[in-house]
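Novice: predicted model and sequence below, questions to follow.
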Amino acid sequence: MKTDGLVDLIDYTLLSPTATRENIADFCKETIKYGFKTVFVNPYYVSYANEFLKDNDVKVGVPIGFSLGGATTKTKVAETVDAIKNGAREIDMLINLGALKSQEYSIVKYDIQEVVKASQGLITKVIIETALLTREEKMIACNLIMEAEADFVKTATGFNGGGATVDDVALLRATVGKNFGVKAAGGIKTYEDAVNIVKAGANRIGTSNGIKIITGNNSQGSFEQSY
């Protein structure tokens, strides 16, 4: 797979809790230089990143309920509405893991549905933290996400242990079928990692290692994370 094809699949991310405004500015400059189409920053920086990137056809995305997923549905909805007001054009929400583990599936589905509604037609991805779930729970989560009419299932935040694996991506793809989105995130650091993940079924990659992936250069930009 050519690196220019990978650029179109990468959600370039800077979600470090200590990222400064200067870091975000450098990150946005990297985004423009290397041609990434979508970036993800924490809610506080959405407006700033959007202003920086608005003339370069780059979408700014935002994590919701990050990074534990335990916020109430009302809080996640409010966070989504505020992010869109500030210029967010894609939404990555974290599933309610406690409710999923408690087999409170109607709560999990409702939580996703309400964020999807609040997203006003924007692409909505749902993070399930595959490293924390059993195989059965991963499959149940995928089905709830599809029923709630989100657009993607996503492997991980990269902040709660584990990350994207070829086996997990293959399982998610097999569960959701060929027409639903699968985003892999967490620990994707090299060109080879990215290609293997795409071959397993991912059609979007979330990573802070985007420059390294497409250039093969071990030097990295503003921040390097596992996300």
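Specialist: Great, that's in hand. Keep in mind the model is a prediction, meaning the values are calculated, not measured.

Novice: can we go C-alpha only for contacts and neighbour counts from here?
Specialist: Noted.

Novice: quick check, Phe40 in a helix?
Specialist: No. With DSSP: H, G, I helix; E, B strand; the rest coil as the criterion, Phe40 is located in strand rather than a helix.

Novice: what's near enough to touch it?
Specialist: By CA atoms under 8 Å, 6 or more residues apart in numbering, the residues touching Phe40 are Asp11, Tyr12, Thr13, Leu14, Leu15, Val60, Gly61, Val62, Pro63.

Novice: and which of those residues is nearest Leu172?
Specialist: Among the contacts of Phe40, Asp11 lies closest to Leu172 (CA to CA), at 18.8 Å.

Novice: this is the comparison structure:
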Amino acid sequence: MTTPSPTPAEVARAIDHTLLKPEATRADVEALVVEAAELGTYSVCVSPSMLPVAVPAGSDLLVAAVCGFPSGKHTSAVKAAEAAGAVREGADEIDMVIDVGAAREGRYDDVRADVAAVRAAVPAPTVLKVIIESAALDDEQIVGVCRAAAAAGADFVKTSTGFHPAGGASEHAVRLMAETVGPAVQVKASGGVRTLEQARAMMAAGASRLGVSGSRQLLAGDGAAPSGY
């Protein structure tokens, strides 16, 4: 039996409605929150300097913040401090970037230690998502870093920052990531998810969360979501 495609409302509940542009203002973030509540997204995802974020009274909208973004070339101590600070300012979830160069060199123990440092700084119930920049890695490297992230206590592995020139999410990467981590760790697809068709394809491949900046256009199904994250 064919599984029905998720409805726009079901897709919305998988979306982290995202604004990470360096020129973003507080007014932009306030508008993001209003739009997220209207669309019924799972959360908003913002830069840590934009915290705290006020969500509408009675809303179940969550707040995520990035850490070590977008290069991942920060020290583990800096990432841990940034993540802990974001949680103190009200973040429910942290999306951290690994050292992609370490992954490309096969230094998976270093990746594991990096993730573990952030996990220790923001223990459960804070949700930790680990951005692996999958488009910059080959399949062996994707498997290696996903295993490292899972071993370090990640709740999610996430495809992309949306800022890397190699590109964003792909169905192949999402499927490989999901197969690698199994049911204990979830997968977030982000970077270049701009249409309802793409969102559904990523979910069919194994993503349970989506990073989207143009959520209104995506959910409307008009294919006009803006480029970028």
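Specialist: Arrived safely. Just so you know, these numbers come straight off a predicted model, no measurement behind them.

Novice: TM-score for these two?
Specialist: Here the TM-score for the pair of chains, by TM-score structural alignment, normalised by the length of the first structure, is 0.93; 222 aligned residues with a CA RMSD of 1.5 Å.

Novice: picking that back up, in strands, which of the contacts of Phe40 of the first structure fall?
Specialist: Asp11, Tyr12, Thr13, Leu14, Val60, Gly61, Val62, Pro63 (DSSP state E).

Novice: so which residues of the second structure form helices?
Specialist: Counting by DSSP state H, one finds helices in the second structure at the ranges 8-12, 26-39, 76-88, 100-104, 108-121, 139-151, 171-181, 196-205, 215-220.

Novice: nearest to Pro165 of the second structure, out of the ones you listed?
Specialist: Nearest to Pro165 of the second structure, of all the helices of the second structure, is helix 100-104, at 13.1 Å by CA to CA.

Novice: what range in the first structure matches that closest one?
Specialist: Counting by TM-score structural alignment, helix 100-104 of the second structure pairs with residues 97-101 of the first structure.

Novice: the matching stretch vs the second structure, mean deviation?
Specialist: Once the two models are superposed, stretch 97-101 of the first structure sits on average 1.9 Å from its counterpart in the second structure (mean CA distance after the TM-score superposition for the first structure).

Novice: got the contact list for that stretch?
Specialist: Residues from elsewhere that reach stretch 97-101 of the first structure (CA under 8 Å, 6+ apart): Leu68, Gly69, Gly70, Tyr105, Ile107, Val108, Ile128, Glu137, Ala141.

Novice: what's the farthest-apart pair in the ones in strands among the contacts of Phe40 of the first structure?
Specialist: By the measure CA to CA, Tyr12 and Pro63 form the most distant pair in these, at 12.7 Å.

Novice: can I get the helices of the second structure in a markdown table including mean neighbour count and distance to Met50 of the second structure?
Specialist: Below are the helices of the second structure laid out as a markdown table (neighbours: other CA atoms under 10 Å; distance: least, CA to CA, whole Å):
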| stretch | mean neighbour count | distance to Met50 of the second structure |
| --- | --- | --- |
| helix 8-12 | 19 | 23 |
| helix 26-39 | 16 | 7 |
| helix 76-88 | 20 | 9 |
| helix 100-104 | 19 | 25 |
| helix 108-121 | 21 | 20 |
| helix 139-151 | 22 | 27 |
| helix 171-181 | 20 | 29 |
| helix 196-205 | 21 | 27 |
| helix 215-220 | 20 | 20 |
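
Novice: now these as TSV including distance to Lys188 of the second structure?
Specialist: Listed next are those as TSV, based on distance: least, CA to CA, whole Å:
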stretch	distance to Lys188 of the second structure
helix 8-12	13
helix 26-39	18
helix 76-88	19
helix 100-104	17
helix 108-121	16
helix 139-151	12
helix 171-181	8
helix 196-205	9
helix 215-220	15
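
Novice: and of these, who's closest to Val46 of the second structure?
Specialist: Checking the helices of the second structure against Val46 of the second structure by CA to CA gives helix 26-39 as the closest, at 7.7 Å.

Novice: so what secondary structure elements neighbour the closest one?
Specialist: In terms of contacts (3 or more CA pairs under 8 Å, 6 or more residues apart in numbering; DSSP states H and E), helix 26-39 of the second structure is packed against strand 15-19, strand 43-46.
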